[in-house]
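Enquirer: Sequence and predicted structure below; questions after.
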Amino acid sequence: MELSEIELRTEEAFGHSEGGPYSLVLIDKGGSGRVFVRITGVPKEGSVVVMHFTNDRPDNIRFAPITDFLLNNGIPVPAILARNEELNILWMEDLGEIDLHMIAHEDWAKVRRPAYESALRNVFLMHQMTEEAPPADVPIMEPGFDEELYEWERGYFLKRYVGPFVSEQAAEAIGADEGLQSLGESLSRLPRSLVHRDFQSTNVMVVGRDTRMIDYQGMRWGRPEYDLASMVYDPYTEFSAEEREHLIDYYFSLKQAAGHEETMEEFRSILTKCAMQRLMQALGAYGYISEVMGKPEFLQHIPTAKERLLELAETCPEGRILTEILSE
């Protein structure tokens, strides 16, 4: 959709701009393929963010009902101010331009730690909604994490990263390993809660002293540790060992306060497995986005993702094949 039409539809939704024409600026938020535009000069709102999407991806179609659900259940996400369902346009609250990734060089104690703790508290609200006792208004979502989806993530990793960037022989050997196959099997037997699915630094906006999640249209049933792993092992962001441990301990304290009875050892074991799954998926995504979608800037994240995957694999028997082949 052309910017001129987005401007026209904005005038229809909000009226003519006060004090001059609207100002429209394209926003690039990664590899999603949707179009985001920040518009300033909007009556009463000042500025809004417009999202236009096609029907090619079912998760994009579900963005609005999932947003409504999250807001109705007290989970901080941007409000939808207006919508044109026929043209697939949403006008959303403008949360500003600062996400967690952008504060990477700020002081840990004064800025980064409070922001990350806020983000973990917010996603924990989502994690409290379980498949065993689901909310009455839970919307239609993407298929949940099960053995098939975990297997798909590993296949994506092999096809889009290991084959092209290491070798086809390596992909074949890793794909045949029973230990790595058992990773998803063990996770798929565990109880599930609602998860964001892509809970990483560029998908959490910093708004004053608080944070808000974005890009949550992939919400589904899964393990909450998958979201935690997506954040604390995020290849976009550097943490010291102490900082990462603090965030893991902080999240575990939220679970304890909510009455969860698992031990730290059990929690850590699940977190490690989820982190390995997440990093395999991320490596596959970086390969696909850079090679197929023509965005080579995503190649810069591959070394960090690989390093973190191997660090985890060294502590997990199921990941032995990764250290044997990818460390070479």
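Expert: Here it is on my side, so go on.

Enquirer: switch to C-alpha atoms for all contacts and neighbour counts from now on
Expert: Noted.

Enquirer: Pull out the buried positions in stretch 17-31.
Expert: 17, 22, 24 (16 or more other Cα atoms under 10 Å).

Enquirer: can you tell me which of those residues lies nearest to residue 8?
Expert: Checking these against residue 8 with Cα to Cα, the nearest one is residue 22 at 9.9 Å.

Enquirer: Could you verify my assumption that that closest one touches residue 42?
Expert: Yes - look at residue 22 against residue 42 with Cα atoms under 8 Å: they come within range, at 7.0 Å.

Enquirer: Next, format the buried residues of stretch 17-31 as TSV and append distance to residue 301 and secondary structure.
Expert: Shown next, in TSV, are these (distance: Cα to Cα, whole Å; DSSP: H, G, I helix; E, B strand; the rest coil):
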residue	distance to residue 301	secondary structure
17	41	coil
22	36	coil
24	30	strand
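
Enquirer: Tell me which helix or strand the closest residue to residue 297 other than its chain neighbours sits in.
Expert: Once flanking residues are discounted, residue 297 sits nearest to residue 290: 6.9 Å by Cα to Cα, 6 or more residues apart in numbering. Assessed by DSSP states H and E, residue 290 sits inside helix 264-291.

Enquirer: Output the contacting helices and strands for that helix.
Expert: With contacts defined as 3 or more Cα pairs under 8 Å, 6 or more residues apart in numbering; DSSP states H and E, helix 264-291 has these neighbours: helix 147-157, helix 178-188, helix 224-232, helix 302-313.

Enquirer: Mind listing what's buried along stretch 313-325?
Expert: 313, 316, 318-322.

Enquirer: Measure how far stretch 82-89 is from the centre of its chain, please.
Expert: Distance of stretch 82-89 from its chain centroid, counting by Cα atoms, centre = their mean, to the nearest Å, is 24 Å.

Enquirer: for comparison:
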Amino acid sequence: MNPDQLLRLAGALLGWPLHQGRAQQVALVPLLPDGSSRRFFRLQRAEQKVIAILPPENDPAGLVEARAFARIGRHLRECGAPTPALLAFDDQTGLALCEDLGAHRLYEEVQLRGLDAALPFYAQAVHALARIQVRGAQGFDPDWCWDTPVYDRQLMLERESGYFLRACCTDLLQLDFDGEAVGAECRHLAEAASQAPARFFLHRDFQSRNIMISNGAVRFIDFQGGRLGPLAYDLASLLIDPYVGLNAAAQEHLLATYLQALGREINYDHEQFEREYLLLALQRNLQILGAFAFLSRVKQKPFFAQFLVPALDSLRGLLAKPGAAGYAGLNHLCQLCRRKLEHL
């Protein structure tokens, strides 16, 4: 779809006046995505601004993902989630037209004003997260999902620990390690983590660059990978987010804040949650390392390479906890990765 076709379709969907088949006096500004292959644009007509999102050209999977974005987005809005309003959606092309939330994310808030100034927004985020995890699961249709309908053991092994071993340890760093021993630990970790009840709404990329700040309130984006899953995963995604590097005190404070918010929604044993949190934080940390290695090496996006060391330091910290004592092979591999990165 070229710019003229995009403007014509967007204008028709939004009811904007057309001139010679094209929306009148509309500025079209391409936006740079993070790791996504989707295409983003800002459309501005007079004082009205709209974000247009298109799947990649000639990509059937991208079209399915776009439809998941629309269906899950509508559901979350109906549940009261702080997501952008979906103004229009074209099922044939996958064009989504959304409320423009600006360009200020939680990530920028920390960079510009510091963690202390950002903590109230983090508190907002974890309060809203607890609500949508519980309420968003009610009436959620797994058929909306474009990837998998549930976060489970197989996904952990293929897309998280397996991703780390393949994309980071082998492809990027070319390490020589005991794959059989480490693989056995990854299977043990996935088996333990998969015992957490997976009946809640899971965003699966809940981190500072996917939380906008608009008019003093947090808003959540990039929820198209949503599915059913365990509670602790999204919280771990936010608290160990290497883009920011929250200190231990902030993480503990926000975990306690989250548990208070969760308690207003459901009864969930706090000790059980904290056991599940460590296991799922380990899983998420492995996924982060695999993704950042892949994006920096294969997708040629050097922005992500700078966060590999912070992500490895986070993984080392998690593996040092008493509840992770059974993962000596992963701990050793993590140290090998850290040393190799220092010499790249």
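Expert: That came through, no problem. Just so you know, these numbers come straight off a predicted model, no measurement behind them.

Enquirer: Work out the TM-score between the chains.
Expert: Here the superposed chains carry a TM-score of 0.90, computed using TM-score structural alignment, normalised by the length of the first structure; 321 aligned residues with a Cα RMSD of 2.3 Å.

Enquirer: Tell me how many other residues crowd residue 131 of the second structure.
Expert: 21 (other Cα atoms under 10 Å).

Enquirer: how about it, what's its partner in the first structure?
Expert: Under the alignment defined by TM-score structural alignment, residue 131 of the second structure is paired with residue 125 of the first structure.

Enquirer: ok, the nearest residue to residue 55 of the first structure once chain neighbours are set aside - contacts?
Expert: Nearest non-adjacent residue to residue 55 of the first structure, counting by Cα to Cα, 6+ apart: residue 61, 6.4 Å away. By Cα atoms under 8 Å, 6 or more residues apart in numbering, the contact set of residue 61 of the first structure is 53-55.

Enquirer: Please, which helix or strand holds residue 50 of the first structure?
Expert: Here residue 50 of the first structure sits within strand 46-52, counting by DSSP H and E.

Enquirer: residues in the second structure aligned with that strand?
Expert: Going by TM-score structural alignment: strand 46-52 of the first structure matches residues 48-54.

Enquirer: thinking again about what came up before, need the counterpart of the residue nearest to residue 55 of the first structure in the second structure.
Expert: So, by TM-score structural alignment, residue 61 of the first structure is matched to residue 67.

Enquirer: Look at that match and tell me its secondary structure.
Expert: Residue 67 of the second structure carries the three-state label helix when classified by DSSP: H, G, I helix; E, B strand; the rest coil.

Enquirer: How about residue 205 of the second structure?
Expert: coil.

Enquirer: ok, back up a step: any idea how far residue 40 of the second structure is from the match of residue 61 of the first structure?
Expert: Distance of residue 67 of the second structure to residue 40 of the second structure, computed by Cα to Cα, to the nearest Å: 16 Å.

Enquirer: The aligned partner of residue 290 of the second structure in the first structure: what's its closest spatial neighbour, skipping adjacent residues?
Expert: In the first structure, the residue paired with residue 290 of the second structure is residue 284, using TM-score structural alignment. Closest residue to residue 284 of the first structure apart from its sequence neighbours, by Cα to Cα, 6+ apart: residue 157 at 4.1 Å.

Enquirer: Map that neighbour onto the second structure.
Expert: Match for residue 157 of the first structure (TM-score structural alignment): residue 164.

Enquirer: That match touches residue 283, doesn't it?
Expert: No - using Cα under 8 Å, residue 164 of the second structure makes no contact with residue 283, being 9.8 Å away.

Enquirer: Just say helix, strand or coil for the residue lying closest to residue 109 of the second structure once chain neighbours are set aside.
Expert: Spatial nearest neighbour of residue 109 of the second structure, chain neighbours left out: residue 118 (6.0 Å); criterion: Cα to Cα, 6+ apart. With three-state DSSP as the basis, residue 118 of the second structure sits in helix.

Enquirer: For residue 118 of the second structure, which residues are in contact?
Expert: 106, 109-110.

Enquirer: And residue 199 of the first structure, by the same measure?
Expert: By Cα under 8 Å, 6+ apart, residue 199 of the first structure lies in contact with 227-228, 230-231.

Enquirer: Residue 35 of the first structure now?
Expert: With contact set as Cα under 8 Å, 6+ apart, residue 35 of the first structure has these partners: 26-28, 51-53.

Enquirer: Pick the one among the residues you listed closest to residue 189 of the first structure.
Expert: The closest of those, once distances to residue 189 of the first structure are taken by Cα to Cα, is residue 53, at 35.1 Å.

Enquirer: distance between the strand holding residue 50 of the first structure and the chain's centre?
Expert: Centroid separation for strand 46-52 of the first structure versus its chain: 21 Å, with Cα atoms, centre = their mean.

Enquirer: Average offset of stretch 276-291 of the second structure relative to the first structure?
Expert: Mean deviation of stretch 276-291 of the second structure from its aligned counterpart in the first structure after superposition (mean Cα distance after the TM-score superposition for the first structure): 0.8 Å.

Enquirer: Alignment lookup: residue 206 of the first structure to the second structure.
Expert: Here residue 206 of the first structure is matched to residue 213 in the second structure, going by TM-score structural alignment.

Enquirer: could you flag which of the contacts of residue 61 of the first structure are buried?
Expert: residue 53.

Enquirer: Quick check, central residue of the second structure?
Expert: Nearest to the geometric centre of the second structure sits residue 205, at 1.3 Å (Cα atoms, centre = their mean).

Enquirer: how near is that one to residue 238 of the second structure?
Expert: In terms of Cα to Cα, residue 205 of the second structure sits 8 Å off from residue 238 of the second structure.

Enquirer: What is the burial count for residue 242 of the first structure?
Expert: 9.

Enquirer: and it, what helix or strand is that in?
Expert: Using DSSP H and E, the element containing residue 242 of the first structure is helix 241-257.

Enquirer: residue range for that helix in the second structure?
Expert: If you align by TM-score structural alignment, helix 241-257 of the first structure falls on residues 248-264 of the second structure.

Enquirer: Can you give me the buried ones in that stretch?
Expert: Residues 250-251, 254-255, 257-259, 261-262 are the ones in stretch 248-264 of the second structure that count as buried (16+ other Cα under 10 Å).
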